[in-house]
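Visitor: predicted model follows, preceded by the sequence.
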Amino acid sequence: MRILMVEDERALAETVRRGLKNEGFVVDVSRDGVSGLSAATENAYDVILLDLMLPFKNGYDVLKELRQRKIWTPVLMLTAKDGEYDQTDAFDLGADDYLTKPFSFLVLVARIRALIRRGGPARPVVLTLGTLTMDPVNRSVRRGETAISLTAREYGLLHFLMRRHGQIVSKAEILHNVWDPAFEGGDNVVEVYIGYLRRKIDLPFGLHSLTTVRGMGYLLSADRLPAAAGGHPGA
């Protein structure tokens, strides 16, 4: 089994390389994002271990370009960045697993073996709801043939709603899943961003797919017309 490790910390890379070699893996090491992307593009690997903070090209950009080039090798992110949004961004771009430093070598080996057993996906999962589509690889959103530009927060909110489409989700659920746990503001911020989202995914297209269910929360449906919408159009 052949592994590519893209890691600029020489001591860590050498320690992991020696350990994986003893486990029967063949390990190639790249010290920066540019050479790592080149190696991953030109050679066949069973798993790629990819750091986020790299010289010349960060791990997010390397991962994004790999998936854009239709390279579906399983990627395990190795990083000291353990924030919730760091992990969410990595998974949205096509990462298969995420391990924060410092990590247990035994856990790393177990994760690698699990990824090898699972294998690479044939293609990324594009979320579709009626004419609304979201592609996690390039973080693009479209309504039919029209591209929709969203901020990072709007994207995160829509991503959560699309995964829960057809279900009523409360403000509390949205705050818990889309905002940082340390967020200390009121839940009225959810109403504000629901309004922003409606003005981008619904109003220009004469639709009312994102509705308010009074006293309960919000519901995202497929291509609902205003006359047929349930709930109240206001946030």
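Guide: Arrived safely. Numbering: from 1, shown residues only.
Visitor: every contact and neighbour count from this point should use C-alpha atoms.
Guide: Noted.
Visitor: so which bits of the helix or strand where residue 18 lies are buried?
Guide: Element membership of residue 18 [criterion: DSSP states H and E] is helix 10-22. Residues 13, 16, 17, 19, 20 are the ones in helix 10-22 that count as buried (16 or more other C-alpha atoms under 10 Å).
Visitor: quick check: the most centrally placed residue in the chain vs residue 8, distance?
Guide: Closest residue to the average C-alpha location of the chain: residue 92 at 1.3 Å, with C-alpha atoms, centre = their mean. Taking C-alpha to C-alpha, to the nearest Å as the measure, residue 92 falls 24 Å from residue 8.
Visitor: now residue 142
Guide: In this structure, residue 142 and residue 8 are 37 Å apart, going by C-alpha to C-alpha.
Visitor: do residue 175 as well
Guide: 36 Å.
Visitor: swap in residue 157?
Guide: Counting by C-alpha to C-alpha - residue 157 and residue 8 are separated by 34 Å.
Visitor: settle it for me: which of these two has more neighbours?
Guide: The neighbour comparison of residue 157 against residue 8 (other C-alpha atoms under 10 Å) goes to residue 157, with 20 against 17.
Visitor: need the contact list for the more buried one.
Guide: Taking C-alpha atoms under 8 Å, 6 or more residues apart in numbering as the contact definition, residue 157 lies against 174, 178, 193.
Visitor: that one: which element?
Guide: Using DSSP H and E, residue 157 falls within helix 152-163.
Visitor: run the chain-centre distance for that helix.
Guide: 11 Å (C-alpha atoms, centre = their mean, to the nearest Å).
Visitor: ok, stretch 35-49 next?
Guide: Relative to the mean C-alpha coordinate of its chain, stretch 35-49 is positioned 20 Å out (C-alpha atoms, centre = their mean).
Visitor: ends of it, what's the gap?
Guide: Distance across stretch 35-49, first residue to last, is 14 Å (C-alpha to C-alpha).
Visitor: contacting residues around that stretch?
Guide: Taking C-alpha under 8 Å, 6+ apart as the rule, stretch 35-49 contacts 1-7, 29-30, 62, 65-66, 71, 73-78, 112, 115-116, 119.
Visitor: which element, helix or strand, includes the residue nearest to the centre of the chain?
Guide: Taking DSSP H and E as the definition, residue 92 sits inside helix 84-93.
Visitor: structure B:
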Amino acid sequence: MRILVAEDHPSLGPDIQRGLERFHYVTDLATDGEDALASALATPYDLLILDVMLPSLDGFEVCRRLRSAHRTLPILFLTARGEIDDRVRGLDLGGDDYLVKPFVFRELEARVRALLRREKSATSATLQFEDITLDTQTREAWRGSRQLTLSSREYALLEFLLHHPRQVLSRETIADHVWDGEAPYQSNIIDVYIRYLRNKLCASGEPDVIQAIRGVGYQLKGKTL
């Protein structure tokens, strides 16, 4: 799971980042609203922890713009602004939760877990792109009527691609989500597993739908595009 923390306090932001990383979340830190918005638009984060009082753009405006751009990632407001009007405004703009500073880290981490569980349960059990189907409950994958036999890593890679069809995914993003950051994105391990997955997807001569984007990463792209 990859989380973006938008917090400009010089010690609190890094503290939250380190705390989440201790629970094995891949965590990025943005220190102003413009950077937070750009990062959340460019990268498929699983959750955004968002301060309200940020430089350049406040957290309310970041949330509004993300929802206007149809980004559905869960947003947890984390702020000293605890008045009822502020809470209502944040939730009305599309926030999913609102935690007031000062806070206890155990509660923050529990709310993160709850939001990620909610997001996972809300996701359809079946992912589909053209003639590729993946059942996340039975962990069965199909290309048309042909069932695929995938290793656990190949399955995770296909699932991640299917969650983000037509989106260009960098090697770093793939490494963070499929390998939990354990595989260095500069290595060729991602390319090797893409090749394994391609071979299985195209074993009966089907069109290749995984496009390499030179110098960047990969994109699940239909043959009709």
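Guide: Received the coordinates, thanks. The model shown is predicted, which means the values in this text are computed figures rather than measured ones.
Visitor: superposed, how do the two chains score by TM?
Guide: The TM-score (TM-score structural alignment, normalised by the length of the second structure) is 0.53; 122 aligned residues with a C-alpha RMSD of 1.2 Å.
Visitor: that older thread, tell me which of the contacts of residue 157 of the first structure fall in helices.
Guide: 174, 178, 193 (DSSP state H).
Visitor: if we can go back for a sec, the helix holding residue 92 of the first structure: which residues count as buried?
Guide: Within helix 84-93 of the first structure, the residues scored as buried using 16+ other C-alpha under 10 Å are 87, 89, 90, 91, 92, 93.
Visitor: and which of the residues you listed is nearest to residue 200 of the first structure?
Guide: Using C-alpha to C-alpha, residue 92 comes nearest to residue 200 of the first structure of the buried residues of helix 84-93 of the first structure, at 20.7 Å.
Visitor: show me where the first structure has strands.
Guide: 2-6, 26-30, 47-51, 75-79, 97-100, 127-129, 132-135, 140-143, 146-148, 168-169, 210-213, 217-220 (DSSP state E).
Visitor: quickly compare those and say which is most buried.
Guide: strand 47-51 (a mean of 26; mean count of other C-alpha atoms under 10 Å).
Visitor: how far apart are that strand and its match in the second structure?
Guide: Taken over the aligned residues, the distance from strand 47-51 of the first structure to the second structure averages 0.4 Å (mean C-alpha distance after the TM-score superposition for the first structure).
Visitor: quick check: that strand aligns to which part of the second structure?
Guide: Mapped onto the second structure using TM-score structural alignment, strand 47-51 of the first structure covers residues 47-51.
Visitor: chain center to that stretch, what's the gap?
Guide: On C-alpha atoms, centre = their mean, the centre of stretch 47-51 of the second structure falls 12 Å from that of its chain.
Visitor: that older thread, let me know the angle separating the helix holding residue 157 of the first structure from helix 84-93.
Guide: Relative orientation of helix 152-163 of the first structure versus helix 84-93 (axes from the mean of the first three to the mean of the last three C-alpha atoms, to 10 degrees): 60 degrees.
Visitor: so helix 152-163 of the first structure aligns onto which residues of the second structure?
Guide: Going by TM-score structural alignment, helix 152-163 of the first structure sits over no part of the second structure.
Visitor: and stretch 13-21 of the first structure, how far from the second structure on average?
Guide: So stretch 13-21 of the first structure averages 0.7 Å relative to the second structure (mean C-alpha distance after the TM-score superposition for the first structure).
Visitor: what are the ranges of the helices in the second structure?
Guide: According to DSSP H, the helices that the second structure contains are 12-22, 33-42, 59-68, 84-92, 105-122, 152-163, 171-178, 189-201.
Visitor: put together a markdown table for these, with distance to residue 143 of the second structure on each row.
Guide: As requested, those are exported to a markdown table (distance: least, C-alpha to C-alpha, whole Å):
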| stretch | distance to residue 143 of the second structure |
| --- | --- |
| helix 12-22 | 36 |
| helix 33-42 | 29 |
| helix 59-68 | 33 |
| helix 84-92 | 41 |
| helix 105-122 | 24 |
| helix 152-163 | 12 |
| helix 171-178 | 21 |
| helix 189-201 | 7 |
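Visitor: which one of the ones you listed lies closest to residue 142 of the second structure?
Guide: helix 189-201 (8.6 Å).
Visitor: which position in the second structure pairs with residue 212 of the first structure?
Guide: Structural alignment (TM-score structural alignment) places residue 212 of the first structure against a gap in the second structure.
Visitor: state the distance from the residue nearest to residue 212 of the first structure when sequence neighbours are not counted to residue 129 of the first structure.
Guide: Distance criterion C-alpha to C-alpha, 6 or more residues apart in numbering; nearest residue to residue 212 of the first structure, sequence neighbours excluded, is residue 218 at 4.6 Å. Distance of residue 218 of the first structure to residue 129 of the first structure, computed by C-alpha to C-alpha: 16 Å.
Visitor: residue 107 of the first structure too?
Guide: In terms of C-alpha to C-alpha, residue 107 of the first structure sits 37 Å off from residue 129 of the first structure.
Visitor: residue 175 of the first structure: neighbouring residues, count only.
Guide: Around residue 175 of the first structure there are 18 other residues, counting by other C-alpha under 10 Å.
Visitor: scratch that, residue 80 of the second structure
Guide: The tally of other residues near residue 80 of the second structure (other C-alpha under 10 Å) stands at 14.
Visitor: ok, residue 25 of the second structure next?
Guide: 18.
Visitor: hmm, back to that, so which bits of the helix holding residue 157 of the first structure are buried?
Guide: Taking 16+ other C-alpha under 10 Å as the criterion, helix 152-163 of the first structure shows 154, 155, 156, 157, 158, 159, 160, 161, 162 as buried.
Visitor: alright, I will stop here.
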